[in-house]
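Peer 1: Got a sequence here, can you build the structure:
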Amino acid sequence: MFDGPTTNGYPIRRNDLKLATYEHNGQVRCGAVKNGRLVDLTDEFGSVKAILEGGDSAIQRAEAAVAEASDTTPESEVRYRPPVLNPNKLLCLAGNYQSHVEEGGGYFPGKEKTWPRVFMKPPSTTIIGDGDNIVLPQNAQKIDWECELAVVIGKHARFVEPSEGLGCVAGYTVLIDVSERSLKVPDAREDRDGDNWFDWLNGKWFDSFAPCGPVLALKDEIPDPHALSIKLRVSGDTKQDGNTGQMTYSVGELVSWISELVTLEPGDIIATGTLAGVGATTGDFLKGGDNVEGEIEGIGVLKNPVVSG
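Peer 2: Have a look, this model is predicted:
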């Protein structure tokens, strides 16, 4: 648990420090980003995931290494990879913003009458990094975007209370939940009860459908995860523009709920859902040649070109 100064229950920002996985001179490295430059922490820690597994003491050692570092690399010379390579779990929220539920014609009965809807994506094949291609598969037609605040877990968590949820968080990053809206596999089948739900779920699983990054902002750099502007642009056109304060279930509540279902581990990612502005509402979907940018205040801009597979 963070034991430094807080405001309204949230840690006060200490410095502008973020963790990153990046490629430099053909090698994948882990490090910290400060003032637009990277400090290589690979020799001491090996990976961002290892830093998270080391808990607060490892993060403090990383901060000390950054403060003492004289050899740094400018961001312009590196290529960012997903902040956490090979997380054990990628859990996602469906319908955690009332505006998104209602724009699609859904009914929102109120928080007191609902519960979080959680699904998973296969992390090893869906997660890509900043600058990587979102690949439109040949068997998909309506590819949509969803910009989301992603929570990165920092400690093992099982049956934690909502008030304890934030204490299990290491930091935050940007995730785009790319989704195929019209999938029906196989096309000439006889529908059964529940088939449409599985179509919806399977449409989340295509390779490259979870861009993530560019960096991991440590939790003490984000005083309140529920007060961040969040935007998504497609080829320069703003499609989503809102605030994480609009989410129905808070970060602490989500961590608590999921910890009742499965043990959360350091490096696990929880994508907290998206706001209004998805393409399904207007019939405007991604196409080859588009460029997608997801931006969240205090974290950065995640940029991914779109190509046809």
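Peer 1: from here on, contacts and neighbour counts on C-alpha atoms
Peer 2: Noted.
Peer 1: Can you name the residues that contact the closest residue to Tyr22 other than its chain neighbours?
Peer 2: Once flanking residues are discounted, Tyr22 sits nearest to Tyr80: 4.2 Å by Cα to Cα, 6 or more residues apart in numbering. Contacts for Tyr80 (Cα atoms under 8 Å, 6 or more residues apart in numbering) come out as 20-23, 129-131, 213-215.
Peer 1: Most neighbours among those, which one is it?
Peer 2: Among the contacts of Tyr80, Gly213 has the most neighbours (other Cα atoms under 10 Å), with 32 neighbours.
Peer 1: What is the helix or strand containing that one packed up against?
Peer 2: In this structure, Gly213 sits in strand 210-218 according to DSSP states H and E. Strand 210-218 is packed against strand 18-24, strand 79-80, strand 127-128, strand 169-176, strand 300-308, with contacts defined by 3 or more Cα pairs under 8 Å, 6 or more residues apart in numbering; DSSP states H and E.
Peer 1: what's in contact with the fourth one?
Peer 2: Residues external to strand 169-176 that are found in contact with it (Cα under 8 Å, 6+ apart): 52, 145-155, 209-220, 222, 271, 294-296, 299-302.
Peer 1: try stretch 133-148
Peer 2: By Cα under 8 Å, 6+ apart, stretch 133-148 touches 174-183, 206-209, 211, 230-232, 240, 271-275, 278-280, 285-288, 294-295, 304-309.
Peer 1: Mark which of the residues you listed are buried, thanks.
Peer 2: Buried members of the contacts of stretch 133-148, counted by 16 or more other Cα atoms under 10 Å: 174-181, 183, 206-209, 211, 230-232, 240, 271-275, 278-280, 285-287, 294-295, 304-307.
Peer 1: To check against the first, give me the structure of this:
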Amino acid sequence: MRLARFSIPGSPIRIGRVDGDTLTDVSDAPDGQGGAIGTSLRAILPRLAALREAIESAVGTTHALTDVRLEAPIDDPQKFLGIGMNYKEHAEEAAAAGIPTPTSQLWFNKQVSCIVGPFDDIHKPLVSDALDYEIELAVVIGTECRHVAVEDARSVIAGYLVANDVSVRDWLQKRSPTFTLGKSFDTHGPIGPWLTTDDEIDDPLALRMRLTVNGEVRQDFQTNDMIYDIYEQIAYLTQVMTLKPGDILATGTPAGIGAPTGSFLRVGDVVRAEIQELGAIENTVIAEPVPTPAAR
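Peer 2: A predicted model of the protein is given here:
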């Protein structure tokens, strides 16, 4: 299944099933417990298998995708985590730029307040000219889990998203060595366009991912270039913490980021990130609004 959160003018956000170029509202489908599916995708993830029949057979209002606003599929995760330098060629280009290759998995937080929808604008910060892009396969956890073995890790995955791990390089490498600040500026976590459930994907480690800026290809790789695959990532993290339904793991970016050549994003740039079988997100860079005195 492909499940989206969407809105239309004058109406609240709803959940829809995506079939080709159309979206069917499934928010009022029965949840098997005397209620309805509702409007929180994160809330239904633990029961997604049980709800599949109701969602697939729902006959709610149908919309053309072009007539709705797609929202972030998961807007309220407890965690939004990312792994650094997890693609072989990306680690090589980072090393050439003076960034050492980590000897183990290198994880950081993206604060959840950075999340925006798949076609929302992203801000060029007032405080930096070093705005960069990173296409990433994002994994969404479906089952609360701890101490997961590598061979069992796929069983806790609800599905996948396309993510752009937008990064502010000078804050990332110089002003905040933990990565958190440079990865967490408002609007710097576009995800979507919908959640593609795990059963739809034969092999998430064999997907082509492609990012363009104003139509120019900047990143074009397969997910099989990961140093630590997504199952190893889940096993590693769950040695430390409990992962909860809706938690998002950004699993690394391939070579081609802007930092090594200084090809940073500018106001007006259009960034499109597409992953095979998952769809595409597209975001325009705009200037961060100048705060009014009252908002400071």
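Peer 1: about what we covered before: the corresponding residue of the second structure for the residue nearest to Tyr22 of the first structure and Asn164 of the second structure, how far apart?
Peer 2: Structural alignment places Tyr80 of the first structure opposite Leu70 in the second structure (criterion: TM-score structural alignment). Applying Cα to Cα, to the nearest Å, the value for Leu70 of the second structure to Asn164 of the second structure is 16 Å.
Peer 1: dump the residue contacts of the closest residue to Asp71 of the first structure other than its chain neighbours.
Peer 2: Distances taken as Cα to Cα, 6+ apart put Val39 closest to Asp71 of the first structure, at 7.0 Å, once the chain neighbours are dropped. Contact analysis of Val39 of the first structure by Cα under 8 Å, 6+ apart lists 31-33, 66, 69, 71-73.
Peer 1: again, only this time at 10 Å
Peer 2: Taking Cα atoms under 10 Å, 6 or more residues apart in numbering as the contact definition, Val39 of the first structure lies against 19-20, 29-33, 62, 65-74.
Peer 1: ditto for Arg42 of the second structure
Peer 2: Arg42 of the second structure is in contact with 48, 73-78, 140-142, 244-247, counting by Cα under 10 Å, 6+ apart.
Peer 1: Can you say which helix or strand has the counterpart of it in the first structure in it?
Peer 2: By TM-score structural alignment, Arg42 of the second structure lines up with Lys49 in the first structure. Element membership of Lys49 of the first structure, judged by DSSP H and E, is helix 48-53.
Peer 1: how much does that helix stray from the second structure?
Peer 2: Helix 48-53 of the first structure differs from its equivalent in the second structure by a mean of 1.7 Å after superposition (mean Cα distance after the TM-score superposition for the first structure).
Peer 1: Show me what secondary structure element comes after that helix.
Peer 2: Under the assignment DSSP H and E, the closest C-terminal helix or strand after helix 48-53 of the first structure is helix 55-68.
Peer 1: So what touches that next one?
Peer 2: With Cα under 10 Å, 6+ apart as the test, helix 55-68 of the first structure has contacts from 1-3, 15, 17-19, 31-34, 38-41, 44-45, 48, 50-54, 69, 72, 154-155, 168, 170, 218, 266.
Peer 1: starting at the chain centroid, how far to the helix holding Lys49 of the first structure?
Peer 2: Between the centre of helix 48-53 of the first structure and the centre of its chain there are 17 Å (Cα atoms, centre = their mean, to the nearest Å).
Peer 1: in the first structure, what residues pair with stretch 149-156 of the second structure?
Peer 2: Counting by TM-score structural alignment, stretch 149-156 of the second structure pairs with residues 161-168 of the first structure.
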